[in-house]
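>>> model this:
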Amino acid sequence: MKLTLQTQLLPTSEQAALLEATMRAFNEAANWLAGEAFARKTANKILLQKLCYAQLRERFGLSAQMAVRCIAQVCEAYKRDRSKRPQFRPLAAVPYDQRLMSFKGIDRVSLLTLSGRILVPMVMGKYQQERFTAARGQCDLVLRKDGKWFLLVTVDLPDGTKPPTTDFIGVDLGVANIATDSDGQHYSGDAVEAVRSRQYTLRASLQRAASAKKRRGMRPKNIRRKLKRLSGKERRFRANENHRIAKSLVAKAKGTGRGLALEELKGIRNRTRFRKAQRAKMGGWALAQLRAFVEYKARLAGVEVVYINPAYTSQTCAVCGHVSKANRPSQTEFRCVACGHADHADVNAASNIRCLARASVNTPKVSEPH
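Presented below is the predicted three-dimensional model:
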């Protein structure tokens, strides 16, 4: 399977200036070429290369291979949506293939710029180092809003071997805890909740200040910049937490010889009633990203993942099977009105998800009569 590894570049100030100039020239060229492609209604690389290759080199200073890559980039973008002309931001990521770059071990990379090749130091963690030898094909050169440079490296890794699975860890998604498993373990907690609440409060305060400035006829540029920085921090925080949770779930499943049973995400926000503050937190958490992280980590580890319709799992007793809204006296408490079974509501729901997953794979096959 293909994964993307993020490696940080440590260019000197002179190298950073060269990389930025190259990035701006590439995207300026891409925008011009996108106009030509849209005007001719064509995404044919051979035709565009014949018509525009010389101008890409002369007008924008692109090297031969960079001009070819620019044509391919524009054609790919136009094919995705032919209804409008593709647009490229001045500092949008630039694709580098093996003709434009080469790795020198695990700590340096040679990158082509408008002024020739430069050798840039790079750093990566243990996780990236263990998988770096599987690097294949294209990388993306990225300049983050905080001024840091990264290469997004595509690697091709083999799937793990999946043993036959008869038991699962059920996983329930929630608000106070992002995830809870059927073993009773909660993923998230007070620290995560504190960060989420602080970011939510700060964002709301900044948005109110921006609205007040607009009413007075002022332009809230500084506030918009702060909101963008805050948004970037939130995305990185969510991704880090989702990686941590996914890693823990997959490690537990693999270590105990079980699969993972996740609830289907479709309609999750409609199925569950939240207070206004809870809706803001739930809507702000990247549940689809968490699922994607679990999927690829499980695939590499050889852990089976199944998806369960969670309808009524929050109201069903995991012991006797009685279904009733009255079984949920509060958001976190489950107490069965039929048999008296009591548990944390999320743990009870996760246990039901586990039972449904086990039933789905252990249902005996009945042969038809001859």
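>>> For the rest of this, base every contact and every neighbour count on C-alpha atoms.
Will do.
>>> Show me which positions of the longest helix anywhere in the chain end up buried.
For the chain, the helix reaching the highest residue count under DSSP state H is reported as helix 221-255. Along helix 221-255, the positions that meet the burial threshold by neighbour count (16 or more other C-alpha atoms under 10 Å) are 223, 227, 234, 238-239, 241-246, 249-251, 253-254.
>>> One more: stretch 6-13?
6, 7, 8, 9, 10, 11.
>>> for that stretch, the distance to its chain's centre please.
Using C-alpha atoms, centre = their mean, to the nearest Å, the mean C-alpha position of stretch 6-13 is found 22 Å from that of the whole chain.
>>> what about it, start to end distance?
For stretch 6-13, the first-to-last residue distance is 21 Å (C-alpha to C-alpha, to the nearest Å).
>>> how about this one, so we can line them up?
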Amino acid sequence: MKLVVQVKLMPDARRAPAFERTLPAVNDAANWVSSVGFEHFRLKGAVRELRKMCYGELKARGFGAQTAQHIIKRVADAYTTLRASIKAGNLGTEGSKRRIKAESKPIVFRPDAAHTFDDRCLSWNSTRGPSVSGPSTAGSRTSASPARRMRSSDSPRTARVSPTCYVGTASGS
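You can find the predicted model right below:
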């Protein structure tokens, strides 16, 4: 069974700037990982190699462990998708302008692009609601987290925070 909960975050005036800084910071970090991966591996960067090269720097930038892992995985997945599109011929034949453009530069993430978070990146408090833990926000998980209570070792756990501040969590039991 999968339980999906969508929550609209409505931060007060004091917390709103922190939420507004979170997505651009995450996407800026993803752009950095993408450029490092492209510089060293071109389009062939894998999660393991990117982790070895980028994890420490992401932690030094203030990202939590799980958020850093999500950033690295997101970049590796984007390159996997690009390689598959090239192989399938979706970007034209070898030598076409579109394919050359895609192969010649690192993948870039928009500052307001949604990013995947899970219950290990979120803090739940029954009186103030959820908050996102990232480089611009501080949060500690509590044992009262609904998503953490429902977590099983093999269940999918995801949340997406978009510029409109919606969070959806998915947990299975």
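>>> Mind giving me the packing neighbours of the longest helix of the first structure?
helix 190-215, strand 259-263, helix 287-301 (3 or more C-alpha pairs under 8 Å, 6 or more residues apart in numbering; DSSP states H and E).
>>> go with 6 Å
Here helix 221-255 of the first structure is seen to pack against helix 287-301 when contacts are counted using 3 or more C-alpha pairs under 6 Å, 6 or more residues apart in numbering; DSSP states H and E.
>>> Just give the nearest non-adjacent residue to residue 112 of the first structure, would you?
Nearest in space to residue 112 of the first structure, with sequence neighbours left out and distances taken as C-alpha to C-alpha, 6 or more residues apart in numbering, is residue 100 at 5.4 Å.
>>> scratch that, residue 146 of the second structure
On the basis of C-alpha to C-alpha, 6+ apart, the spatially nearest residue to residue 146 of the second structure that is not a chain neighbour turns out to be residue 124, at 7.5 Å.
>>> for residue 107 of the second structure, same thing?
Once flanking residues are discounted, residue 107 of the second structure sits nearest to residue 34: 6.1 Å by C-alpha to C-alpha, 6+ apart.
>>> for residue 150 of the first structure, same thing?
Closest residue to residue 150 of the first structure apart from its sequence neighbours, by C-alpha to C-alpha, 6+ apart: residue 8 at 4.4 Å.
>>> pretty sure the one you found contacts residue 123?
Yes: counting by C-alpha atoms under 6 Å, a contact exists between residue 8 of the first structure and residue 123, whose distance comes to 5.5 Å.
>>> picking that back up, what's the angle from the longest helix of the first structure to helix 190-215?
Relative orientation of helix 221-255 of the first structure with respect to helix 190-215: 160 degrees, computed using axes from the mean of the first three to the mean of the last three C-alpha atoms, to 10 degrees.
>>> Tell me the residues of the second structure aligned with helix 221-255 of the first structure.
Per TM-score structural alignment, helix 221-255 of the first structure has no counterpart in the second structure.
>>> Helices of the second structure, residue ranges please.
Secondary structure of the second structure (DSSP H): helices at 16-41, 47-60, 65-88, 97-103, 146-150.
>>> what's the helix or strand for residue 306 of the first structure?
Using DSSP states H and E, the secondary-structure element containing residue 306 of the first structure is strand 305-308.
>>> quick one on the thing from earlier: from what I see, the residue nearest to residue 112 of the first structure and residue 110 are in contact.
No: using C-alpha under 6 Å, residue 100 of the first structure makes no contact with residue 110, being 8.3 Å away.
>>> Look up how far residue 125 of the second structure lies from residue 62 of the second structure.
Going from residue 62 of the second structure to residue 125 of the second structure by C-alpha to C-alpha gives 22 Å.
>>> I should have written residue 87 of the second structure there, sorry.
As defined by C-alpha to C-alpha, residue 87 of the second structure lies at a distance of 47 Å from residue 125 of the second structure.
>>> neighbour-wise, which of the two wins?
residue 125 (16 against 13; other C-alpha atoms under 10 Å).
>>> hmm, back to that, how about the strand holding residue 306 of the first structure, aligned to which bit of the second structure?
Correspondence between strand 305-308 of the first structure and the second structure is not established for any residue, with TM-score structural alignment as the criterion.
>>> Now do the helix or strand following that strand: distance to the chain's middle.
Past strand 305-308 of the first structure, further along toward the C-terminus, the next helix or strand under DSSP H and E is strand 333-335. The chain centroid and the centroid of strand 333-335 of the first structure are separated by 34 Å, computed with C-alpha atoms, centre = their mean.
>>> matching residues in the second structure for strand 333-335 of the first structure?
Residues of the second structure matching strand 333-335 of the first structure: none, counting by TM-score structural alignment.
>>> Tell me the first helix or strand C-terminal of that strand.
Read in the C-terminal direction, the helix or strand following strand 333-335 of the first structure is strand 342-344, with elements assigned using DSSP H and E.
>>> buried set for that next one?
Under the neighbour-count criterion of 16+ other C-alpha under 10 Å, strand 342-344 of the first structure has 342, 343 buried.
>>> which strands and helices sit next to the very next helix or strand once past it?
Using DSSP H and E, the helix or strand that follows strand 342-344 of the first structure in sequence is helix 345-362. Using 3+ C-alpha pairs under 6 Å, 6+ apart as the contact criterion, the neighbours of helix 345-362 of the first structure among helices and strands are strand 168-173.
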